[in-house]
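# I would like to see how this sequence folds:
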Amino acid sequence: MRVGTVRERKDGELRVGLTPEGAHALVLHGHEVLVESGAGAGSGHSDAAYIASGARVVPTAEEVWGTCDLIVKVKEPVPEEYRFLRPGLTLFTYLHLAADRTLTERLAASGATAIAYELVRKADGSLPLLAPMSQVAGRMAAEIGAHLLKHPGPGRGKLLGGVAGVPPGRVVILGSGQVATAAARVMMGLEARVMVMSRDLSRLAYLQENFGGRIGTRVSSPQAVAEELAGADLAILAVLVPGHAAPKVVTRPMVRSMGEGAVLVDVSIDQGGASETSRPTSHSAPTYVEEGVVHYCVTNMPGAVPQTSTQALTSATLPYVEALANYGVEGALARDRALAEALSTYRGALIAGPVAEDFGMEAVPNPFLGER
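Below you'll find the predicted structure:
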């Protein structure tokens, strides 16, 4: 199979979908690997390193998209890349289609097969390709939130850990998964006062026990969220319903109640955002102020640390890339239910699932998923 990776076009995105090590592994299996020149530069991988791995470096994205059977990326195609989508092409990347109806329609109409990293789901319910970036995003959310509270800037000028005689700042984390856990760990290290909220009582019990009682936990409800957000210094939103748009669990009045100079970091923005006041931002213009609260809603947060993120992501994705190349797309989907769970478009159709439900679009059943 001919496998390719290209330079990401999304604002501030310096990760790459395939490292030289990954390219070498595919070459050893007898596959041809094409890499757009400069694709790995932002994450520390030179064209020379790809050539040494056995890949072929080509000057344009058009050549990679136009001649490869499988494209391995990091982020969803941006509008300038829509023209490359075609029958016979398989795209393996983060898609987050629930936040982008236009992309969903274009992918389905193109005839391309699209498989979403974030929907690869194992039998135990875990999301192995989302987990590493969730850990990165959670740590970053805590660091960014702490930074945005400081001057210069519109933050209220508060040190989250406090000092002797001055109480620590209040942090509310909505969610209890990988993002929330990573964020809580960093906040605990900063000695902030942390409240983690979720509907999942078993996860709250796990966090309470494993963090030694150094964080507070509370079952999430609209009233409970409103009470905790009132006067909070920092809110980190890490709400996930796999495949669906994120639910709007934070209302505009709740944001207003935080007060001037508070900070909201919406990690759920990839799936549309969990606050009524959230809208997507980019690394070049990451923040805005609404209701007096600083909002950080960058849709590709881990792109700010491309070396760490690329290493973590490609270590997780490579076994699936190898399976797609070694067995063929249909063969790999038939062999691995976890991978089949992530099939989003196939042969000109949207595959039935949460995205189809959210958008009210016509869809077809997943041909690779039988009864468990």
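# when you work out contacts or count neighbours from here on, use the C-alpha atoms and nothing else.
Fine.
# how many other residues sit next to the spatially closest residue to Asn366 that is not a sequence neighbour?
What sits nearest to Asn366 in space, not counting adjacent residues and going by CA to CA, 6 or more residues apart in numbering, is Ile351, at 5.7 Å. Counted by other CA atoms under 10 Å, the residues lying close to Ile351 total 22.
# second chain to compare with the first, below:
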Amino acid sequence: MIIGVPKEVKNNESRVGMTPAGVFELIKNDHTVYVQSGAGEGSGFFNSDYQQVGAIILDTIGQVYAMSEMIVKVKEPIKEEYDLIQEGQIVFTYFHFASSESLTRAMIKQKGVCIAYETVEDEEGTLPLLTPMSEVAGRMAIQQGAKYLEKPKKGRGVLLGGVPGVAPGRVLVLGAGTVGIQAAKMAAGLGAHVTILDVNMKRLRYVNDVMPSHVVTEFSNEFNIRKHIKTHDLIIGGVLLKGAKAPNLISRDMLKEMNPGAVIVDVAVDQGGCVETTKATTHEDPIYIIDDVVHYCVANMPGAVPYTSTVALTNVTLPYVLKLANNGWQSACRMDKSLEKGLNIVEGEVVYKEIIESFDLVAPVLV
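Just a heads-up that it's a prediction; the model follows:
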């Protein structure tokens, strides 16, 4: 198969869809790999690194799309890429369709085969291709939150770890999934007081077992959320509904109950956000303020640490890329049910239930 790795064009996105090590494995399996010139530079991988393992460097993104049967990338295509996608072409990337009707309708129009990293699901119900980026984002959420709590960044002026004689900062984590666990771990390591909320008692029991005593758990409901936002300095939104839009757990009216200068980091922004006032921002312009509450809602947080993120992503995507390349998407999805769950849009038909429900689309007729 001919596989293309384009340069990411989303604002300040420095990750790349495949490391040279991943390209080496594909070429070892007799596949051809085209890499756009400069695609890996932001992650520390140069044209020469890809050429040394046998990749062919192409000058433009248009050439990569035009000459490839499968595109392997990181972020969803943006408007300037829509028309580059060919009918029947496999596009394997993060899509997050439920948060963007325009992207969904554009991919329907292009009639490609859209396989979304974030909905590939294994037998245990986990999301193996989302996990490493959730780990990065969860840890980064605390780094960014701590920074924006500083007064020059418009925050409250709170040091999360406190100092002797001064109480530590208080962190509220919504969701005890991968993002929430990693955020709680980082916040606890800094010495902050951490409260983590979830509706899954099994997850809360796990948190209690593995976290230190200054990480406390409570069941997630509106009453408890309203209670805690009044006293916490940093709120991390880490709620995920597989393939669907995130629920709004913090409404606009709740912001007035928060301390001026409190910070919200909504990691769920890719899926629409779990705060009513969330709107996607970029690394170039990462925050905005509503009712004196700082909102950090960067939609590609792991893009700020591209070397770590690219290597972590290739580690988990490569086995699936190889299956698709070796067998074609139809046979690969028949053989691997977890990969089959990654199918979102197939040649103009939306085949993922949560996306159909998000936009009141008509489900395909199964013959």
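# care to give me the TM-score?
The TM-score (TM-score structural alignment, normalised by the length of the second structure) is 0.98; 367 aligned residues with a CA RMSD of 1.1 Å.
# rewinding a little: the residue nearest to Asn366 of the first structure contacts Leu343, correct?
Yes - here Ile351 of the first structure lies in contact with Leu343, judged by CA atoms under 8 Å, at a distance of 7.0 Å.
# touching both of these two, which residues are there?
By the contact definition CA atoms under 8 Å, 6 or more residues apart in numbering, Ile351 of the first structure and Leu343 are jointly contacted by Asn366.
# so when I look at Ser344 of the first structure, I'm seeing a strand, right?
Yes - following the definition DSSP: H, G, I helix; E, B strand; the rest coil, Ser344 of the first structure is counted among the residues of a strand.
# which position in the second structure aligns with it?
Superposed on the second structure with TM-score structural alignment, Ser344 of the first structure falls opposite Asn344.
# my guess is that match contacts Ile356, does it?
No - with contact defined as CA under 8 Å, Asn344 of the second structure does not reach Ile356; the gap is 9.6 Å.
# which of those two has more neighbours?
The residue with the greater number of neighbours, taking Asn344 of the second structure and Ile356 and applying other CA under 10 Å, is Asn344; the counts read 27 against 20.
# do you know how far that one is from Pro152 of the second structure?
Asn344 of the second structure sits at a distance of 43 Å from Pro152 of the second structure (criterion: CA to CA, to the nearest Å).
# looks to me like Lys109 of the second structure is in a helix.
Yes - looking at Lys109 of the second structure with three-state DSSP, it is inside a helix.
# any idea how far Ala21 of the second structure lies from Gly169 of the second structure?
Counting by CA to CA, the gap from Ala21 of the second structure to Gly169 of the second structure is 42 Å.
# of these two, who's got more company?
Under the neighbour definition other CA under 10 Å, Ala21 of the second structure and Gly169 were set side by side, and Gly169 has more, 23 against 15.
# ok, now which ones touch the more buried one?
Counting by CA under 8 Å, 6+ apart, Gly169 of the second structure makes contact with Val158, Leu159, Leu160, Gly161, Gly162, Ala192, His193, His232, Asp233, Leu234.
# aligned partner of it in the first structure?
Matched to the first structure by TM-score structural alignment, Gly169 of the second structure sits across from Gly169.
# which residue sits closest to that match, ignoring its sequence neighbours?
Nearest residue to Gly169 of the first structure in three dimensions, chain neighbours excluded: Leu160, at 4.3 Å (CA to CA, 6+ apart).
# now do Glu21 of the first structure
With CA to CA, 6+ apart, the residue lying closest to Glu21 of the first structure is Ser53, at 6.8 Å.
# which residue ranges of the first structure form helices?
With DSSP state H as the definition, the first structure shows helices at residue ranges 20-28, 47-53, 61-67, 101-110, 131-148, 178-189, 201-210, 222-229, 252-258, 306-327, 329-335, 337-340, 354-359.
# can you lay out those as CSV showing distance to Arg7 of the first structure?
As requested, the helices of the first structure are arranged in CSV below (distance: least, CA to CA, whole Å):
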stretch, distance to Arg7 of the first structure
helix 20-28, 14
helix 47-53, 12
helix 61-67, 7
helix 101-110, 19
helix 131-148, 19
helix 178-189, 26
helix 201-210, 38
helix 222-229, 40
helix 252-258, 37
helix 306-327, 13
helix 329-335, 23
helix 337-340, 24
helix 354-359, 27
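# so which of the ones you listed is nearest Phe92 of the first structure?
Checking these against Phe92 of the first structure by CA to CA gives helix 306-327 as the closest, at 8.1 Å.
# report the buried residues of that closest one.
Applying a neighbour-count criterion of 16 or more other CA atoms under 10 Å, one finds 306-318, 320-326 buried in helix 306-327 of the first structure.
# swap in stretch 26-34 of the first structure?
By neighbour count with 16+ other CA under 10 Å, stretch 26-34 of the first structure contains the buried residues Leu26, Val27, His31, Glu32, Val33, Leu34.
# now do the contacts for the aligned partner of Asn224 of the second structure in the first structure.
In the first structure, the position corresponding to Asn224 of the second structure is occupied by Ala224, as judged by TM-score structural alignment. Applying CA under 8 Å, 6+ apart, we find Ala224 of the first structure in contact with Arg218.
# now do Ser99 of the second structure
When contacts are counted by CA under 8 Å, 6+ apart, Ser99 of the second structure touches Ala244, Lys245, Asp270, Gln271, Gly272.
# of those residues, which stay in contact in the first structure?
Of those, the ones still in contact in the first structure (both residues aligned by TM-score structural alignment, their matches' CA atoms under 8 Å) are Lys245, Asp270, Gln271, Gly272.
# which of those residues lies closest to Val72 of the second structure?
Distance from Val72 of the second structure was checked for each of those by CA to CA. The minimum falls on Asp270, at 19.0 Å.
# skipping adjacent residues, who's closest to the closest one in space?
In space, Asp270 of the second structure comes closest to Ala299 once its chain neighbours are excluded; the distance is 5.5 Å by CA to CA, 6+ apart.
# can you pull the contacts of that neighbour?
When contacts are counted by CA under 8 Å, 6+ apart, Ala299 of the second structure is found next to Val267, Val269, Asp270, Ala280, Thr281, Thr282.
# now the third one: how far from Ile115 of the second structure?
This points to Asp270 of the second structure. Counting by CA to CA, the gap from Asp270 of the second structure to Ile115 of the second structure is 16 Å.
# do the second one as well
Spatial separation of Val269 of the second structure from Ile115 of the second structure under the definition CA to CA is 20 Å.
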